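Peer 1: Okay, sequence plus prediction incoming.
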Amino acid sequence: MTIAALVAAAAAESGHHANVALETIGYGIVALVAFAALALVTLSYRNVANRHAHKAEAYARAHADDLPQAGHGHGH
């Protein structure tokens, strides 16, 4: 007997003819919850740079001399 015939015979004997989509709905729910959690983590980082704008401005003023000036880049 071939493997295909064995699989067909096993499927016929089982008598279990439920909807496969209903058996796997849990995977979809788990995926939905996981992606929703990842979306919340991603959204929690929105506007982070602007939360401490005063620190960024103070750092820029303190290190203004460390930055290369325009025209002094590569090619000279």
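Peer 2: Now that the structure is in, tell me what you want to look at. Numbering: from 1, shown residues only.

Peer 1: Could you use CA atoms for every contact and neighbour count after this?
Peer 2: Will do.

Peer 1: tell me which element the residue nearest the centre of the chain is part of?
Peer 2: Taking CA atoms, centre = their mean as the criterion, residue 38 is the residue nearest the geometric centre of the chain, at 5.9 Å. Per DSSP states H and E: residue 38 is located in helix 25-44.

Peer 1: structure B:
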Amino acid sequence: MTLVSLITFAAEESEHTGNVAAETVVYGIVALVVFTLLAFVTLSYRNVANRHSPKAEAYARAHANDVQRVEHGH
């Protein structure tokens, strides 16, 4: 067998007769599910600072003397 006949035989064997669009739609569905889950994780962090504002204000009052006042760029 020559190299050309081997390549031809391999091409004939690997020929695909199914619907490629139907086979790859699963990848799109998986990507959609993953990105939707990531969007829910991102949205779960909305307004986190305001949920704990009384605790943050109490900490700021307790440690007001520990903070140095520094001007920007100086």
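Peer 2: Okay, I see it. Keep in mind that this is a model prediction, so the values were computed, not measured.

Peer 1: Can you give me the TM-score here?
Peer 2: Taking TM-score structural alignment, normalised by the length of the second structure as the basis, the two superposed chains have a TM-score of 0.77; 71 aligned residues with a CA RMSD of 2.3 Å.

Peer 1: which other residues reach the helix holding residue 38 of the first structure?
Peer 2: By CA atoms under 8 Å, 6 or more residues apart in numbering, no residue outside helix 25-44 of the first structure reaches it.

Peer 1: Just give the number of residues close to residue 60 of the second structure.
Peer 2: 13 (other CA atoms under 10 Å).

Peer 1: what helix or strand is the alignment partner in the first structure of it on?
Peer 2: Counting by TM-score structural alignment, residue 60 of the second structure corresponds to residue 60 in the first structure. In the assignment (DSSP H and E), residue 60 of the first structure maps to helix 53-62.

Peer 1: just to revisit the earlier point, how far away is the match of residue 60 of the second structure from residue 71 of the first structure?
Peer 2: Here residue 60 of the first structure is placed at a distance of 20 Å from residue 71 of the first structure (CA to CA, to the nearest Å).

Peer 1: Distance of the residue nearest to the centre of the first structure relative to residue 44 of the first structure?
Peer 2: Distance, residue 38 of the first structure to residue 44 of the first structure, by CA to CA: 10 Å.

Peer 1: And for residue 17 of the first structure?
Peer 2: Using CA to CA, residue 17 of the first structure is found at 45 Å from residue 44 of the first structure.

Peer 1: and if you look at residue 34 of the first structure?
Peer 2: 16 Å.
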